[in-house]
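Enquirer: what's the 3D shape of this:
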Amino acid sequence: HVSVFAVPRVNDIDLKDAREVCAFQPIASQLPDQTDIPTNGEARCRSRPPIVPVDTEDEQTQMVFLASFLQNNRLEHVHQVMGYHPAYVEAFVKTQHFLLREDGPLPFHYRHFIAIMAAARHHCTYLVRLHAQEFLVQGGDTEWLRGLSYAPQKLQNLYEVVKILAHRPWLIKKEHIGKLTQGTDTWSLSEVTQALIICAHIQSLCSFVFGCGIRAELDQGGCTMRPPSTSGDDSDDYSSDSSSGEPNANFLEENGLETLMMKMRQLTEEATLQETTQEELLKRFESVEIRVLKVISVPTSSKTSAKEEILRFVKDSEFTYSDFAKRAPVLDIPTFRVQDYSWEDHGFSLANRLYPDIGNLLDDRFTIAFNLTYNTMGDIVDVDTKGFRQAIWYYIHCMYGIRHDDYDYAQVNRLLDRNLKTYIKTVSCYPERITKKDYDGVMRQFKHSEKVHVNLMVTEARMQAELLYALRAVNRYMT
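Expert: I've put the predicted structure just below:
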């Protein structure tokens, strides 16, 4: 594997100089105590979670920040929030750099236009604007930014796949791949693979952007960090003790971590005392799958409003996530069994075959996100968090119809309370609906960095789910 992202060595750069270079971006980080900058209209800032400062003392994070700045001429807020987890942000930035800036089958301006299409499905203004700027920097035609209908037919042909991947990836079939690679305005399989990975990368990143409340940098007309309000209310009435709306929210705040720790210990003890049959494991998966239906992210009457700059890149806006368990029987779509097609045994090698080196980079991201732990929960130390982390990852896969035969899904219902399930489902499936009230009302005893950690797992588990369906469709088309 060839390194595609050269992070400067510490002895090559004076850290003081590095801090001075990074300090130019974002400007908001220069203000005392991260003070909000008052502006008019939508860009007006609200209270929001802190971000990792550009002059962080963590050497690894500082080097990643510097490399990000030198490549992008800005230090993106996404990277600053991810900076709580240095190993992860380094892997993330490497992958993103390779996808968008290194050699590959797709022209650079095509990559950013695909990113725009993917981000627009979730009404993510932050990412749409960011990639519209990059599209122009890469020599893209300004006419394309007037809307989908102004883009080349080749890109328009991709839109159906972009839409399905964003909301119901289990509908992706080999016929979709065949339609792109045959006839006029065709795609090569390598181009399709890169496009699919860009879509999954951007769509899952929408979950992180909304889940952590990341706002645009100042030169994009934004401020710092705030999730959108689905009500359209632009008041500053947001506080860190916002209620989640759950009747047992106060109980969870007082007893949540203690209860969770007790349940994790019980599950560890039970695992050593008994073996569970495959029939019982299947029943437990189906139980979680059915319970997903009962987890409602927001009332169906609550819809986000999108601006014209977003809607011009959106078709069939009514097509959104629908619970996998509700899929129409006539479609004959079975549960996706990881034992039949997994990332490790199948997706990884296919991705590397059609788009060399990308599999290694993605695998690093998935591995770090899945295994990342500091053995803490809130103020409690020396905690084995494996059970909790697995429950989050596999719950997200379950929402997308993916089953791991060797996992006991009873752990999901025991370790994830309804409030947390609601948050995870919203961030994963309807990220544009997340508000700061949702963020404040969940995992109340967790540190901010731990909430960011949960959002990283949501991001990566969702991306892996999309890629499993997409790459399986490519594989079926090839065979």
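Enquirer: use CA for all of it now, contacts and neighbours both
Expert: Noted.
Enquirer: now the strands: where do they sit in the stretch 51-200 of the chain?
Expert: Assigned by DSSP state E, counting those that start in this stretch, the stretch 51-200 of the chain shows no strands.
Enquirer: now do the buried residues in the strand or helix carrying Glu20.
Expert: Glu20 belongs to helix 15-22 when assigned by DSSP states H and E. Buried positions in helix 15-22, judged by neighbour count with 16 or more other C-alpha atoms under 10 Å: 15, 18-19, 22.
Enquirer: how about those residues in a markdown table, adding distance to Thr272?
Expert: Output for those, formatted as a markdown table (distance: C-alpha to C-alpha, whole Å):
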| residue | distance to Thr272 |
| --- | --- |
| Leu15 | 49 |
| Ala18 | 51 |
| Arg19 | 50 |
| Cys22 | 50 |
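Enquirer: and which of those residues is nearest Asn72?
Expert: For these, the residue nearest Asn72 by C-alpha to C-alpha is Cys22; the value is 11.3 Å.
Enquirer: surely the closest one and Ala67 touch.
Expert: No - using C-alpha atoms under 8 Å as the test, Cys22 is too far from Ala67 to be in contact (9.4 Å).
Enquirer: before we go on, could you also do this sequence so I can check it against the first one:
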Amino acid sequence: MVPPRAEITPGFRHLEAEGGLASPISSPPNKQPAAAALRGAAMGTPTRHLPRGAGGTAVGSGGTQGCPYRAAGRRLGAAGGILQEGVESSRRQLLIEAFVSAGRVDNITMVMGLHPQYLSSFWKTQYLLLRMDGPLPYHKRHYIAIMAAARHQCSYLVGLHMGEFLQVGGNPAWLQGLHCAPQKLRNLNEINKLLAHRPWLITKEHIEALLKTGEHSWSLAELVQALVLLTHYHSLASFVFGCGINPEAEQDGGHGGRPPSPHGDSSPASEDSMGCSGGKDALQEVEALMERMKLLQESQQEEEGVTQEEMATRFELEKTESLLVAPSDLADHSLQSSVLCFVEDPEFGYKDFTRRGEQAPPTFRAQDYTWEDHGYSLINRLYPDVGQLLDEKFQVVYNLTYNTIAMHCGVDTSMLRRAIWNYVHCVFGIRYDDYDYGEVNQLLERSLKIYIKTVACYPEKTTKRMYAQFWRHFKHSEKVHINLLLLEARMQAALLYALRAVTRYMT
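Expert: Next up, the predicted model:
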């Protein structure tokens, strides 16, 4: 796992100390009308997976080594009402600020609001990408978002940014399709396609082609901003499909909303009409996972260490086994014309990094090109400030913890989050020399692997059944936490490939 650049204190005090995300307006907002509007918004169903009104208890699987608030977290976990009140207060403040800033609270915000600390970091990053000074004009930023979302058939994001594109003065003719956009934007199509589906194929030649195309050439700063936007929206599409985000009330299309479930942040197992035996099985799965985590922690303390050769062998084994992890009930999404018009070569998609009988590309050794030592500094040099915000966002989601797992409190599950993060990087061909990939097989059940790979690699094929089949006794907010990990792990993986190509072009 990529070590964080600096310790981020998990829990809620960090967010409260900052006062949440600063509102982009200078004068204090009138909270009362916004609060009233939010009460109305909360009555909707932002996702087909979560129950109506879910989010009262934001809990997450987690735990951080050396967490100074761990003891306090256990006490808060025991006094669930206190924990819920603190999270709700932070969440309410963030949603009010969203309403004041944009005049609305979209469904992505409602679902991410289950984890206020992450939502604050996400907003700051997205606000900088779309609304602050940068190399690209505002309308082109939204058009790039449309191009990225369309690669994954995400009509929700495409629709949102078509509206934003027009609001900032974009030419309506461009929305007829990619063929109507300027050649400079159309030239992004190839790297958009590769970043979305097979980022390991990106080379310095792709970068050179964009920077040296005469009157349609990109500057290096423009291209870096475009790369960040593309990876941001590819990954956000994963979150939309992974959580089953419904369209806004005023949006057409979407992903087929279902009737809302009962109130609360209960587990899918308790909502579905599972028989008595099904409920017991789900409960046993939680206990089995807890036992495996305990045994792994004990074995790590006892064993003298695994050789680098054994580490590499276990990675190759996990990478090969990932070929066997394929969705059994792929969703059949027919491309809407409003999305298809922004896609060239729609048949191009994710292809397993390692395939039998084929020459695999070289494994990306994370130590050779790290986010901390290479990607972070390159972005900050060419696109100031965004590197720091991306770094914070990666850290926040990796360290996010409430010291709970299903019905258990005071749990350190850092190894579980690390296994999820590293499995995402594994299916994209990235290996950490200092990580024992045997942990992945021991901690991630097959149904969870199927879900992770689907959401990360071909999110448009995610189904509600996949969401319901893994971790059946976990709360919805814990599953949203998993999707936040997938979002950020996927984004970092794609960025590493893209930025490595930029670095090779520059040297």
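Enquirer: who are the contact partners of the residue lying farthest from the centre of structure 1?
Expert: Most distant residue from the mean C-alpha position of structure 1: Leu273, 36.7 Å away (C-alpha atoms, centre = their mean). Contacts for Leu273 of structure 1 (C-alpha atoms under 8 Å, 6 or more residues apart in numbering) come out as none.
Enquirer: tell me roughly how far the longest helix along structure 2 lies from structure 1 on average.
Expert: If you go by DSSP state H, structure 2 has its longest helix at helix 476-506. After superposition onto structure 1, helix 476-506 of structure 2 sits on average 0.5 Å from its aligned residues (mean C-alpha distance after the TM-score superposition for structure 1).
Enquirer: chain center to that helix, what's the gap?
Expert: Offset of helix 476-506 of structure 2 from its chain centre (C-alpha atoms, centre = their mean, to the nearest Å): 8 Å.
Enquirer: cool, and stretch 52-63 of structure 1?
Expert: On C-alpha atoms, centre = their mean, the centre of stretch 52-63 of structure 1 falls 23 Å from the chain's centre.
Enquirer: for that stretch, measure first residue to last.
Expert: 13 Å (C-alpha to C-alpha, to the nearest Å).
Enquirer: please identify the buried residues of that stretch?
Expert: Quick answer for stretch 52-63 of structure 1 (16+ other C-alpha under 10 Å): 52-55, 60-63.
Enquirer: related to what we said a few turns ago, the helix holding Glu20 of structure 1 vs structure 2, mean deviation?
Expert: With mean C-alpha distance after the TM-score superposition for structure 1, helix 15-22 of structure 1 averages 3.6 Å from its match.
Enquirer: one more: stretch 420-427 of structure 1?
Expert: Stretch 420-427 of structure 1 sits 0.6 Å off on average (mean C-alpha distance after the TM-score superposition for structure 1).
Enquirer: what's around the nearest residue to His122 of structure 1 once chain neighbours are set aside, how many residues?
Expert: Using C-alpha to C-alpha, 6 or more residues apart in numbering and skipping residues adjacent in sequence, the residue nearest His122 of structure 1 is Glu432, 5.7 Å away. Neighbourhood size, Glu432 of structure 1 [other C-alpha atoms under 10 Å]: 27.
Enquirer: burial check on the aligned residue in structure 2 for Val454 of structure 1, number of neighbours?
Expert: For Val454 of structure 1, the aligned position in structure 2 is occupied by Ile482, per TM-score structural alignment. For Ile482 of structure 2, the tally of surrounding residues (other C-alpha under 10 Å) stands at 21.
Enquirer: again with His176 of structure 1
Expert: Counted with other C-alpha under 10 Å, residues neighbouring His176 of structure 1 total 18.
Enquirer: with adjacent residues omitted, what lies nearest to it?
Expert: Going by C-alpha to C-alpha, 6+ apart, His176 of structure 1 has Val161 as its nearest residue, at 7.0 Å.
Enquirer: return the distance of the one you found relative to Ala118 of structure 1.
Expert: In terms of C-alpha to C-alpha, Val161 of structure 1 sits 10 Å off from Ala118 of structure 1.
Enquirer: which one's more surrounded, those two?
Expert: A count of neighbours by other C-alpha under 10 Å puts Ala118 above the other of Val161 of structure 1 and Ala118, at 31 against 21.
Enquirer: for the more buried one, what are its contacts?
Expert: Taking C-alpha under 8 Å, 6+ apart, we find Ala118 of structure 1 in contact with 162-163, 166, 199, 202-203.
Enquirer: between those, which is nearest His79 of structure 1?
Expert: Ile202 (14.1 Å).
Enquirer: alignment lookup: that closest one to structure 2.
Expert: Checking TM-score structural alignment: Ile202 of structure 1 goes with Tyr233.
Enquirer: how about the strands in the stretch 251-400 of structure 1?
Expert: Under DSSP E, counting those that start in this stretch, the stretch 251-400 of structure 1 gives strands at 336-337, 376-377, 380-381.
Enquirer: what does the first one correspond to over in structure 2?
Expert: What that stands for is strand 336-337 of structure 1. So strand 336-337 of structure 1 sits over residues 364-365 in structure 2, by TM-score structural alignment.
Enquirer: so how far does the matching stretch sit from its counterpart in structure 1?
Expert: Counting by mean C-alpha distance after the TM-score superposition for structure 1, stretch 364-365 of structure 2 comes out at 0.7 Å.
Enquirer: hmm, who's touching that stretch?
Expert: Contacts for stretch 364-365 of structure 2 (C-alpha under 8 Å, 6+ apart): 429-433.
Enquirer: return the subset of those residues lying in strands.
Expert: 430-431 (DSSP state E).
Enquirer: okay, the contacts of stretch 364-365 of structure 2 in a markdown table with neighbour count and distance to Ala312 of structure 2 next?
Expert: Below are the contacts of stretch 364-365 of structure 2 laid out as a markdown table (neighbours: other C-alpha atoms under 10 Å; distance: C-alpha to C-alpha, whole Å):
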| residue | neighbour count | distance to Ala312 of structure 2 |
| --- | --- | --- |
| Gly429 | 25 | 12 |
| Ile430 | 24 | 12 |
| Arg431 | 24 | 8 |
| Tyr432 | 20 | 9 |
| Asp433 | 17 | 7 |
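Enquirer: pull up the distance across stretch 397-411 of structure 1, start to finish.
Expert: From start residue to end residue, stretch 397-411 of structure 1 stretches across 14 Å - C-alpha to C-alpha.
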